[in-house]
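Asks: Provide a 3D model corresponding to the input given below.
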Amino acid sequence: MAQLSDDCFAFGGPMMSVDEAVGLITARVSAIAEIETAALVDADGRVLARGIAAPLPLPPFTNSAVDGYAVRNADLPQGEERAFAVEGRIQAGGAAQAPIKPGHTARIFTGAPMPPQAETVFMQEDVRLVDGGKAVLPPGLKPGANVRPAGEDIPEGYLALRAGQRLRPQHVALAAAFGLTRLDVVRRIRVAVFSTGDELASPGEPRAASQLFDSNRFMLMAMLRRLGCEVSDLGILRDERASLARSLKEVAAAHDLILTTGGVSTGEEDHVKAAVESVGSLVLWRMAIKPGRPVAMGIIAGTPLIGLPGNPVASFVTFVHVVRPTVLALAGALPEPLLAIPLRAGFSYKKKLGRREYVRASLRRAEDGTLEAIKFPREGAGLLSSLVETDGLVELDETVTRVEPGQRVGFLSYADLI
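Replies: Reported below is the predicted structural model:
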């Protein structure tokens, strides 16, 4: 279990930038040390605990890259085509029993091991068969063409997967190519999630006329699971400081992170701050970000707590920039910086200097074929439709004050954020 001192996140002064907040997290959060073994089929999304050196070269033997005809380099036609006697047929999974003879060629298929002394393969499309069973090979092919040498992809002993790698399907494929069936991974990060507010009702429960169904909690739990977390759903905690404090203290000992949504602003009925301070410590992060300025960071019995805003878009944006790097740091994962793709803006926009803003946008291809980012037509951090009907976020850094059509902007696809 991660243990942090009550003052290790202490911060005072002006609003913290997004980069400062992320830097503070990654520098101070200690990675979970517990390791478990996962079957290869269950390894996607997990964080690799130990690096993997290639136990064999890939490919493990020299093989043909195409369907065709294998020959010795010494026999390559020079200047004009040449007829070769075809001797042998080697399929994928088979083996050549004898070395190829001078002046001969062997029929070979993609993935089949090269026969001894054969070094080049002619593609079957370039070969002409003539009466008598001979293959006529054209001149001009380079020695070694269409052959995959042993270890061409990865040599034996190479550090193919690093500790801290968050495994994706391509990494699982590589481990499978080494013949591995189980991987040592970091134990899943345990996260307790709850919403706060008397104005919320859980889906499936009765909803009063003045209540909203709680959507943030389910969005955040889904995002956490995509990060490979083990999630505990604490439901909705009502606006009562003492019960909030008791619940926080109870879950802190059994979780690596506590995540809340709502109740972290400065209103009289926003009780999370007082509840945390009664059982731990909390420093509000006045982050210079829109949407999502009211973000809180606290420590309860050594367990970090992050309080996100109640508006769904603000909660989504701050999850990406605060919770995501915290989870990765707790798991000891290698850094995964969010890299905005440069695109052309198809909209006008004004913003404040010194604040980073994220504009919900869709992609379209303009008449000249260039991809453009088109701003969602309505404002508001409470519009779930703006997340559903767009493709990602346009990132406007602290130095930008205005965007005009045709200007280059950075675009973050939702697919890359979660």
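
Asks: From now on I want contacts and neighbour counts done on CA atoms only, so please keep to that.
Replies: Fine.

Asks: mind listing what the residue nearest to Ser64 when sequence neighbours are not counted touches?
Replies: Closest residue to Ser64 apart from its sequence neighbours, by CA to CA, 6 or more residues apart in numbering: Val147 at 4.7 Å. By CA atoms under 8 Å, 6 or more residues apart in numbering, the contact list for Val147 reads Thr62, Asn63, Ser64, Ala65, Val66, Glu119, Thr120, Val121.

Asks: for comparison, sequence B:
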Amino acid sequence: MTDSNKPSDCCMDATDSSISASDALKVIAANTQPVQGGEAIPLRNALGRVLAQPIHSPINVPAYRNSAMDGYALFGKDIPAAGTCRLKVVGSAFAGQPYQGELNRGECIRIMTGAKVPQAADTVIMQEWVEREGDEAIIDNRSKPGANVRQAGEDIQVDSIVLQPGDEIGPAQLGLLASLGIPEVKVYRRVRVAFFSSGDEIRSIGQPLEEGQIYDSNRYTLFGMLSELGADVIDMGVIADEAEAIRDAMLQAASEADLVLTSGGISVGEADFIAENIHQLGTVHFSKVAIKPGRPLTFAHIGDACFFGLPGNPVAVMITFLQFARPAIRRLQGKQEQLTPTLRVKAGSPLRKLPGRTEYQRGILSLDEGGELVVNSSGRQGSGVLSSMSRGNCLICLSDESGDIRPGDLVDVQPFDLLRH
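Replies: Down below sits the predicted model:
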């Protein structure tokens, strides 16, 4: 059941047993821990996964002293104090093809970027600063001894820790691990999330709509957001508004998943069986948060499974998921603690806001004519208006104490692209 027949957010008293958004996040953090168990997987399959153990480098990086540019390798003591001098060019070195001879004072070799620097040499002079005449190189005093040589282990030393448990493996981390020759890594297992919708007015896509019925959009937005987070999703469909059916679904979900999500049916009403059952089956940590939209938000545990009872209205589902369920899932995944990234930008349009609770309004972040970031409202802000969520590219976060916003006022903004992982 959706909350469309309940009093609107603007009519609710935010002080009535509601906790603040910041306190809700603290409660969530205190009651979620990384899932138990990990698996070793090939490096190529590790993108987006979370490390379960530290990675120690098995080698130095670079593995040997090498040239930082194309030029000539030589003894730093051969650089003249003034004027120029001539050095005999006795060979060359390329990446993967080191110079095999012995280098002496008064000699140099032609060397390419990444090539091994001969043991006796300590300096590389860039080729633009060298004049070549036959088998001689003419150098001046512009270079300093030790220039342009990368030392072994300069980037990473053998046995040093390069990645920590909780680090997420992105493309850069894949490349780093590959550069160390590491073929597989141990990661946390994927977090299992079960979710369902409830309500006699809800119909799945493909079914005909009768009077008073709506299509279930919430399961699709939840599926999308969960997939972006890399969770294993268990879609249990639409559950009828019957106390026993809801109870059975909640118990089944909690037995199969690390986290259970429901949408709708969490307010106090005659047919709000999710709210009724969660108090019987689990431990409720909080059931109201002083936010708009999404005040009737429940966080609880059913056995070992975390539970979030999200509101029924589509926008409220997305916002409460992003602000509260997403941090919980990140903690279950074992990811490093990370504050939700925000930008401080100018408002380009007036925003209506009453003090007393945190509001998340949909906005469009763009550059103004002067090249500065500015945010404007993306349209109507009702908790059932998905079109303004679809048009928007960010959330405008207005604090408890904030009132109406005028154009030019600074506001906090969370771009959607930064909320997807």
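
Asks: What residues sit buried inside stretch 344-364 of structure 1?
Replies: By 16 or more other CA atoms under 10 Å, the buried positions in stretch 344-364 of structure 1 come out as 344-347, 351, 355-363.

Asks: That stretch corresponds to what range in structure 2?
Replies: Using TM-score structural alignment, the residues of structure 2 aligned to stretch 344-364 of structure 1 are 346-366.

Asks: Report how far apart the opening and closing residues of the matching stretch are.
Replies: Taking CA to CA, to the nearest Å, stretch 346-366 of structure 2 runs 11 Å from one end to the other.

Asks: for stretch 81-96 of structure 1, same thing?
Replies: Stretch 81-96 of structure 1 has its terminal residues 26 Å apart, counting by CA to CA.

Asks: contacts for that stretch?
Replies: 103-116, 133-139.

Asks: ok, which pair from the buried residues of stretch 344-364 of structure 1 is furthest apart?
Replies: Arg355 and Leu363 (24.2 Å; CA to CA).

Asks: Tell me how far Asp368 of structure 2 lies from Pro415 of structure 2.
Replies: Taken as CA to CA, the span from Asp368 of structure 2 to Pro415 of structure 2 is 17 Å.

Asks: So for these two, which sits in the more crowded spot?
Replies: Per other CA atoms under 10 Å, whichever of Asp368 of structure 2 and Pro415 has more neighbours is Pro415, with 19 against 11.

Asks: Please say which position in structure 1 the more buried one maps to.
Replies: By TM-score structural alignment, Pro415 of structure 2 lines up with Ser413.

Asks: any idea how far the nearest residue to its match once chain neighbours are set aside lies from Ser362 of structure 1?
Replies: Nearest residue to Ser413 of structure 1 in three dimensions, chain neighbours excluded: Gly392, at 4.3 Å (CA to CA, 6+ apart). Distance from Gly392 of structure 1 to Ser362 of structure 1, counting by CA to CA: 7 Å.

Asks: just Glu152 of structure 1 next, same as before
Replies: Applying CA to CA to Glu152 of structure 1 and Ser362 of structure 1 gives a distance of 41 Å.

Asks: And the strands in the stretch 251-400 of structure 2, which stretches?
Replies: 259-263, 283-286, 291-292, 298-302, 305-310, 343-347, 358-367, 373-377, 394-398 (DSSP state E, counting those that start in this stretch).

Asks: got those as CSV, with distance to Gly96 of structure 2 columns?
Replies: Output for the strands of the stretch 251-400 of structure 2, formatted as CSV (distance: least, CA to CA, whole Å):
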stretch, distance to Gly96 of structure 2
strand 259-263, 51
strand 283-286, 61
strand 291-292, 61
strand 298-302, 58
strand 305-310, 54
strand 343-347, 46
strand 358-367, 48
strand 373-377, 48
strand 394-398, 49
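
Asks: My read is that Trp285 of structure 1 contacts Gly298, right?
Replies: No. Distance between Trp285 of structure 1 and Gly298: 9.7 Å, which falls outside the contact criterion (CA atoms under 8 Å).

Asks: any shared contact partners between these two?
Replies: Common neighbours of Trp285 of structure 1 and Gly298 are not found (criterion: CA under 8 Å, 6+ apart).

Asks: Which residue range of structure 2 does stretch 34-53 of structure 1 align onto?
Replies: Going by TM-score structural alignment, stretch 34-53 of structure 1 sits over residues 37-56 in structure 2.

Asks: Tell me which residues are up against that stretch.
Replies: Residues from elsewhere that reach stretch 37-56 of structure 2 (CA under 8 Å, 6+ apart): 158-171, 174, 177-178, 182-190, 230, 333-335.

Asks: Just to be sure, which of the residues you listed are found in helices?
Replies: The helices, defined by DSSP state H, take in Pro171, Leu174, Leu177, Ala178 from these.

Asks: which of these has the most neighbours?
Replies: Ranking those using other CA under 10 Å puts Leu177 first, with 20 neighbours.

Asks: aligned partner of it in structure 1?
Replies: So, by TM-score structural alignment, Leu177 of structure 2 is matched to Ala175.

Asks: Can you tell me what Gln213 of structure 2 aligns to in structure 1?
Replies: With TM-score structural alignment as the criterion, Gln213 of structure 2 matches Gln211.

Asks: My read is that its match contacts Pro203, right?
Replies: No. Using CA under 8 Å, Gln211 of structure 1 makes no contact with Pro203, being 11.3 Å away.

Asks: Quick one: residues contacting Ala163 of structure 1.
Replies: Val47, Leu48, Ala49, Arg50, Gly51, Ile52, Ala333, Leu334.

Asks: Do a quick rundown of the helices in structure 1.
Replies: With DSSP H as the criterion, structure 1 has helices spanning 18-28, 169-177, 216-226, 241-252, 272-279, 312-318, 324-330, 385-388, 414-417.

Asks: For the last one, give me the average deviation versus structure 2.
Replies: Going back to what we said before, that points to helix 414-417 of structure 1. Between helix 414-417 of structure 1 and the aligned residues of structure 2, the post-superposition mean distance stands at 1.1 Å (mean CA distance after the TM-score superposition for structure 1).

Asks: Ala345 of structure 1 versus the residue nearest to Ala366 of structure 1 when sequence neighbours are not counted, what's the distance?
Replies: Excluding its sequence neighbours, the residue lying closest to Ala366 of structure 1 (CA to CA, 6+ apart) is Glu372, at 6.5 Å. Glu372 of structure 1 sits 6 Å away from Ala345 of structure 1, going by CA to CA.

Asks: Ser143 of structure 2 maps to what in structure 1?
Replies: When structure 1 is aligned by TM-score structural alignment, Ser143 of structure 2 is paired with Leu141.
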